[in-house]
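> sequence unknown, structure follows:
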């Protein structure tokens, strides 16, 4: 029986492939999720509407900053 093909090495190889596949799936799911969120946020920006968290909190929030005094 060759040393490089023992059952424990075959099991370890299958487990390693499984771990790599799970990590790749997690990365892919995060990438797709971030893209969907960005597309939704971009759609909101393009529609002219804004999220309530971006609404002005005080009457001076929408005013331009005053120029510096000389």
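The structure has been received and is ready for your questions. Computed from a predicted model, the values in this text were never measured in an experiment.
> okay, CA-based contacts and neighbour counts for the rest of this
Will do.
> distance-wise, check residue 41 relative to residue 14.
41 Å (CA to CA, to the nearest Å).
> gap between residue 37 and residue 43?
From residue 37 to residue 43 the distance is 10 Å (CA to CA).
> and the comparison structure, right after this:
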């Protein structure tokens, strides 16, 4: 599982936008969110850098968490 901190993710609209963007790029992706902690966890994707780029293109600033 890949985990990002996305400090500019603050509401359910943000969750929806990130979900839509990631699943458009990687339809098999599974996402979990902890909105209070600004965390996004992603599974079943090719790699962290690919997902980070998609989240950035959706307008957010993800920071990859150390494994």
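That came through fine. The model shown is predicted, which means the values in this text are computed figures rather than measured ones.
> can you give me the TM-score here?
TM-score of the superposed chains, computed with TM-score structural alignment, normalised by the length of structure 2, equals 0.27; 22 aligned residues with a CA RMSD of 2.1 Å.
> buried ones in stretch 12-27 of structure 2?
For stretch 12-27 of structure 2, the neighbour count (16 or more other CA atoms under 10 Å) marks 14, 15, 18, 19, 21, 22, 23, 26 as buried.
> okay, those residues in TSV with secondary structure and distance to residue 62 of structure 2 next?
Converted to TSV, the buried residues of stretch 12-27 of structure 2 look like this (DSSP: H, G, I helix; E, B strand; the rest coil; distance: CA to CA, whole Å):
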residue	secondary structure	distance to residue 62 of structure 2
14	helix	12
15	helix	13
18	helix	10
19	helix	13
21	helix	13
22	helix	13
23	helix	16
26	coil	17
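> and the furthest pair within those residues?
14 and 26 (17.9 Å; CA to CA).
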